[in-house]
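>>> Whatever this is, show me its structure:
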Amino acid sequence: MKTITLVFGAVYGMVSVILGAFGAHAFKKILSVERLESFETGVRYQMYAAFFLLIVGYILKFETGSEKWISWLMIIGTVLFSASIYFLSFQDYWGVNLKFLGPITPLGGLLMILSWGMLIFYFLRK
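Next up is the predicted model:
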């Protein structure tokens, strides 16, 4: 689980930099200011998750189920949160209605919050 956590952290970080560069250059030409701001929120929170996963990958021993869930909740939550924002940001440009993804974003955010909460309890128990 340690390796999975560290790999996801590194991949999330790399993809955040790539998407951030596209957002700062290429996507400015095709997205509205509002959609670009949403896109950048997804990128920012994905980078926060990258740092989180890299740090907990070195801190946690992953000996308990709760330690593993700290990582899984952040990994899954980030995919749901950021990916739904990315798709919603492009729905006008693509000419498709992706509003059904709207409820996915807060669900991903909730999983990320739960991951942070579990990390707090982990620290309090240690």
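>>> C-alpha from now on. contacts and neighbour counts both.
Will do.
>>> Tell me the spacing between the residue most central in space within the chain and Ser84.
Taking C-alpha atoms, centre = their mean, the centroid of the chain lies closest to Thr78, which sits 2.7 Å from it. According to C-alpha to C-alpha, to the nearest Å, Thr78 and Ser84 sit 10 Å apart.
>>> With Ala26 instead?
Taking C-alpha to C-alpha, one finds Ala26 at 20 Å from Ser84.
>>> The residue nearest to the centre of the chain is in contact with Leu110, isn't it?
No - with contacts counted by C-alpha atoms under 8 Å, Thr78 stays clear of Leu110, the gap being 9.9 Å.
>>> ok, longest helix in the chain?
Longest helix in the chain, counting residues (DSSP state H): helix 65-94.
>>> one more, for comparison:
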Amino acid sequence: MNATNVWKSGALLTAVGMSCGAFGSHGLRSRQPPLSERSISNWSTASNYLIYNGLALLAISFHPALSLSRRARIATGMIASGAMVFSGSIFGLVLGKDVWKKVLGPLTPLGGVAMIGG
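Prediction:
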């Protein structure tokens, strides 16, 4: 990823995180059947992680070594993909059916490991 793509990825993750957070605050509370407080808290956590990682990518995009270092480009890809997998799997778990839990449940920690690795 070059600096422009890192910046765009960071902006997109931040915007999606904010949108999902707003939806979680307003849309999930009126959902039928109602979601548990734990599910709403999990949704909030996933939204926050998108925002944090998006802001991190925005900051990283200004670092001069990004365009020179292969390691930095790999790290930014891991951060972006890890945030999407981590948060996306939690969103799916909150909204999904029980069948999804078998597929999405194991993906959440993989996304977390990718974020940490990045």
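>>> related to what we said a few turns ago, ok, residues contacting whichever helix or strand comes after the longest helix of structure 1?
Next helix or strand after helix 65-94 of structure 1 toward the C-terminus (DSSP states H and E): helix 104-125. With contacts defined as C-alpha atoms under 8 Å, 6 or more residues apart in numbering, helix 104-125 of structure 1 is touched by 66-67, 69-71, 73-74, 76-82, 84-85.
>>> from what I can see Gly9 of structure 1 touches Ala49, true?
Yes - the pair Gly9 of structure 1 / Ala49 is scored as a contact, 7.0 Å apart, by C-alpha under 8 Å.
>>> Next one: the residue located most distally from the centre of structure 2 relative to Asn48 of structure 2, how far apart?
Most distant from the centre of structure 2: Leu68, at 26.0 Å, with distances by C-alpha atoms, centre = their mean. Distance of Leu68 of structure 2 to Asn48 of structure 2, given as C-alpha to C-alpha: 30 Å.
>>> Can you report how many residues neighbour the aligned residue in structure 2 for Ile55 of structure 1?
In structure 2, the residue paired with Ile55 of structure 1 is Ala59, using TM-score structural alignment. Neighbour count of Ala59 of structure 2, defined by other C-alpha atoms under 10 Å: 13.
>>> One more: Ile116 of structure 2?
For Ile116 of structure 2, the count of nearby residues is 13 (other C-alpha under 10 Å).
>>> Give me the aligned partner of it over in structure 1.
By TM-score structural alignment, Ile116 of structure 2 lines up with Ile113 in structure 1.
>>> Equivalent analysis for Leu93 of structure 2, please.
Per TM-score structural alignment, Leu93 of structure 2 is aligned with Leu88.
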